[in-house]
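Undergrad: Sequence first, predicted coordinates after that:
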Amino acid sequence: MARLFGTDGVRGLANADLTPELAMSVAAAAARVLAAHDTSHRPVAVVGRDPRASGEMLQAAVCAGLASAGADVLQVGVLPTPGVAFLVGELGADLGVMISASHNPMPDNGVKLFAAGGHKLPDAIEDEIEAGLRSPAPRPTGAGVGRIYDVADAHDRYVAHLLAATPNRLDGLKVVVDCANGAAWAAAPQAYREAGAEVIAIHALPDGENINDGCGSTHLDVLRAAVLAEGADLGIAHDGDADRCLAVDGNGDVVDGDQIMAVLALAMREAGELTDDSLVVTVMSNLGLHVAMREAGVKLRTTAVGDRYVLEELRAHGLALGGEQSGHVLIPGHATTGDGLLTALRLMARVAATGRSLAELAGVMTRMPQVLVNVRVEDKATVAASPLVNQAVLAVETELGDTGRVLLRPSGTEQLVRVMVEAPSHELAQVAADRLAAVVADAH
């Protein structure tokens, strides 16, 4: 039987894969597991969601499940995922539940759980919850049934937290923010305005069906055009649950997560905040980031793909900054998970403080041309470990030398082998990637 929890909670097609019955059962099991780990008090859970239509249905199911297991529920409404994580700690709750499928299209939804303090649940606890779904448990009655309350100032608490984590005001900046018709539709424009920026918000009218629909961090062309049309200093793009951030400079050029991390790393080092002068990235981060940070005297630690691995490395070594090329940026001193709004505020603060354009700041790194080819195979692990494939990889690495690199790995979710090549030119990278892909396709 496949594991219910993926890399980011339980996710699937709402009302088909992810049914109200499943959501209710997961929530009840989570409450029972946490209550068993700490019997000193009645468990309290914070529940939030993004604005997709199925969120209303699933929120009702989750709250019912929690209350049926004896947990009190604090509903915080439509709020970014990092806002829910923050409020778990802020309100002293034992559990957080975010109902969202992040950047996925509207028909999908998900249930993401946070432990006390707003941290992601360890795998072992997720396994206990999954096991609890198959074990009938007695339900409390009478006064033992949980109560459900609304937290009226949840939004304001989160915005105040963001502003407190912003090192300087943004006066004089003009920014376009693409809210993806998602969870940040209200919080992002408010936070950026209160920090001092002139804000033009686009895709900030969610109707339950238009989340991520041709907008947000996975569709940057609209934002690029808006920045140029408005003469803005920069643009910010969020995904549906606003746990990540990409940017566009005043010229309309995309500034990805690697470039954002480069800017923030240098700003934090200058402020004495970059612990051990170290930045944590995944193996997918561009070689250009490695070169830029080496030249700047910043050490890079590399993890497997996934923000959970970045967070593990940050926490294990007490480090202050890490993230992914996709725009998931982690700043543990201010957030327990990736927070796209916090990232945007820190990035804009650097622009405002230095008086330099985002294009100039992001120019600290030069992105190496990068080509990714996915090859469908019957047995991804066997093919990726094939001597023939490894010999081909070694040959390309030898040809590239210090001017490029190869990353070949099995997909974590599909029967695919991913071939990524970086080289001095896009043409060289494409030729090398196609060559390796052909070897992978022929390997058995």
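TA: Arrived safely. The structure displayed is predicted, hence computed values, not measured ones.

Undergrad: C-alpha only now, for contacts and for neighbours.
TA: OK.

Undergrad: ranges for the strands of the stretch 301-444 of the chain?
TA: 322-323, 329-330, 370-376, 405-410, 416-422 (DSSP state E, counting those that start in this stretch).

Undergrad: Can you spell out which helices and strands pack onto the second one?
TA: Put plainly, it is strand 329-330. Counting contacts by 3 or more CA pairs under 8 Å, 6 or more residues apart in numbering; DSSP states H and E, strand 329-330 is packed against strand 322-323.

Undergrad: got the contact list for the strand it packs on?
TA: 257-258, 261, 279-282, 307, 310-311, 314, 329-331 (CA atoms under 8 Å, 6 or more residues apart in numbering).

Undergrad: for comparison:
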Amino acid sequence: MTRKFFGTDGVRGTANTYPMTAEMALRIGAAVGRYFRRNKSVAHRVVIGKDTRRSGYMFENALTAGLTSTGMNVLLLGPVPTPAVGLLTHSMRADLGVMISASHNPAIDNGIKFFGPDGFKLSDEAETEIEALIESGVEPVQARNIGRAKRIDDGRFRYAERVKSTFPPGQRLEGIKVVIDCANGAAHRTAPEVLWELGADVIPVGVAPNGFNINHECGSTQPRLASETVVAHGADLGICLDGDADRAILIDETGAPADGDQIMALLAARWADEGRLKGGALVATVMSNLGLERFLVDRGLRLERTAVGDRYVVERMRAGGYNLGGEQSGHIVMTDYATTGDGLMAGLQFLAEMVRTGHRASDLVQSFEKVPQLLKNVRFKPGQAPLTEDSVQRAIADAKVQLGDKGRLLIRKSGTEPLIRVMAECEDNALLNATVDQVVAAVEATF
């Protein structure tokens, strides 16, 4: 069944534009409150976190109104990373967790994503049921049963202690200089504090949020600032988070970035050597580089591929009993420690390898040689559906024939933005560029 409001990671869009309006947030809050308040004889609670977008205040209030109208008691965490919401939903025995964030998107966007009582994101099936409640409407509880709302002041401290506990006992970061780019987002206080408390010499950037500068010329999608800062300060490592801190891109001491595929390769090899990699497999999406797959196969390991979205990675991990997965974009999921991707935690695991081996970051971020990969995004307008056009389908089929067994082609509609993503991998650069360009041209010709 096609979902109307939910994408690959909750509900997302431009703030104050349908469906990301205060009115819709109230309806969503009431619907999800009714969905989780199954037993009306006991008290129910929900935790709500947010990133640093100005619109977060509006959505926080609207969601609180909707949730309390169904009898849910709301605990407001304020600005915290997305993985903190997953952690605190479970540890505080809440029935539901809500994160208000559009992750790596610009400040004008916002989103709402949900966690179940186990701290994991909701399934497609649960979101479909909630959509039905949004559309049908929810009857509020009687006045005496309206829920309460209160601020929780120690949420980020609870999260920080959990993150520090994942760092190997006895290891410290003394003598290591780390640039931490918090993207002016949810981890702007927590991440520098955690690194400093573990002994690092910390150089923070992207730690002055003003409501409108989240992800702006900084963070995991724009790592230039962090790269320049690493080189300028002679730092040993840069860690670039995104707005809600559930992903990370690393910068080595030369200023060169390393994506999630390289981080996952390093951890998978290390965990396999230690007998810690459950199922002998790493779970990643269809976007991960073919070089990663070859790297794993050479070591007797497997790559389990899923649809794009860290939620689908986690679902496959849970179904197969795997404990390591993620995305090329920098989501690293370690279910021994967390219920969702955690950029700061991934950065700490990499730093632990630097300490253990004594190697420089540049020695550790190149586990495998990438197969040349090209990704181009084509933005479309609401109401357009370019992938349904015959001309586009013919261009895709022709491109696949041209690539043959020399590479692979992946075309998909983004689940979080109005974009068609055209990606190909091929060791023949001329063929790589030609096939991607012909599909992009076919998509653009439909506008």
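TA: Received, thanks. Keep in mind it's a predicted model, so treat the numbers as computed, not measured.

Undergrad: Quick check: which of the strands of the stretch 301-444 of the first structure has the most neighbours on average?
TA: Comparing those by mean neighbour count (mean count of other CA atoms under 10 Å), strand 329-330 ranks first with a mean of 31.

Undergrad: Skipping its backbone neighbours, what lies nearest Gly347 of the second structure in space?
TA: Leaving aside its chain neighbours, Gly347 of the second structure sits nearest to Ile239 (6.3 Å; criterion: CA to CA, 6 or more residues apart in numbering).

Undergrad: What does the one you found correspond to in the first structure?
TA: When the first structure is aligned by TM-score structural alignment, Ile239 of the second structure is paired with Ile236.

Undergrad: cool, and Lys400 of the second structure?
TA: Matched by TM-score structural alignment, Lys400 of the second structure corresponds to Val393 in the first structure.

Undergrad: that older thread, mean shift between the one helix or strand the match of Ile239 of the second structure maps to and the second structure?
TA: In this assignment (DSSP states H and E), Ile236 of the first structure forms part of strand 234-238. With the two structures superposed, strand 234-238 of the first structure lies on average 0.5 Å from its match in the second structure, counting by mean CA distance after the TM-score superposition for the first structure.

Undergrad: That strand packs against which elements?
TA: strand 174-178, helix 221-230, strand 245-249.

Undergrad: Make a markdown table out of the ones you listed and add mean neighbour count and distance to Pro369 of the first structure.
TA: Listed next are those as a markdown table, based on neighbours: other CA atoms under 10 Å; distance: least, CA to CA, whole Å:
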| stretch | mean neighbour count | distance to Pro369 of the first structure |
| --- | --- | --- |
| strand 174-178 | 28 | 26 |
| helix 221-230 | 18 | 20 |
| strand 245-249 | 27 | 18 |
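
Undergrad: what comes up buried for stretch 391-410 of the second structure?
TA: By neighbour count on 16 or more other CA atoms under 10 Å, the buried set for stretch 391-410 of the second structure is 391-393, 395-396, 399-400, 403, 407-409.

Undergrad: Quick one: closest of the strands of the stretch 301-444 of the first structure to Arg350 of the first structure.
TA: strand 329-330 (15.5 Å; CA to CA).

Undergrad: picking that back up, touching, the match of Lys400 of the second structure and Leu436? I think so.
TA: Yes. At 6.9 Å, Val393 of the first structure counts as touching Leu436 under the criterion of CA atoms under 8 Å.

Undergrad: do you know how far the residue of the first structure most remote from its centre is from Ala71 of the first structure?
TA: Of all residues in the first structure, Gly142 has its C-alpha farthest from the mean position, at 40.3 Å, by CA atoms, centre = their mean. Plainly put, Gly142 of the first structure is 13 Å away from Ala71 of the first structure if you go by CA to CA, to the nearest Å.

Undergrad: Could you do Pro82 of the first structure as well?
TA: 22 Å.

Undergrad: Arg405 of the first structure too?
TA: Separation of Arg405 of the first structure from Ala71 of the first structure (CA to CA) stands at 51 Å.

Undergrad: Could you do Asp253 of the first structure as well?
TA: From Asp253 of the first structure to Ala71 of the first structure the distance is 48 Å (CA to CA).

Undergrad: Tell me which of the two has more neighbours.
TA: Ala71 (31 against 18; other CA atoms under 10 Å).

Undergrad: ok, and what's touching the strand holding Ile236 of the first structure?
TA: By CA under 8 Å, 6+ apart, strand 234-238 of the first structure touches 174-180, 184, 216-217, 220, 223-224, 227, 244-250, 252, 340, 344, 358.

Undergrad: residue boundaries of the helices in the stretch 251-400 of the first structure?
TA: Assigned by DSSP state H, counting those that start in this stretch, the helices in the stretch 251-400 of the first structure fall at 257-270, 287-296, 307-317, 340-354, 358-362, 380-384, 387-400.

Undergrad: Many thanks, have a good one.
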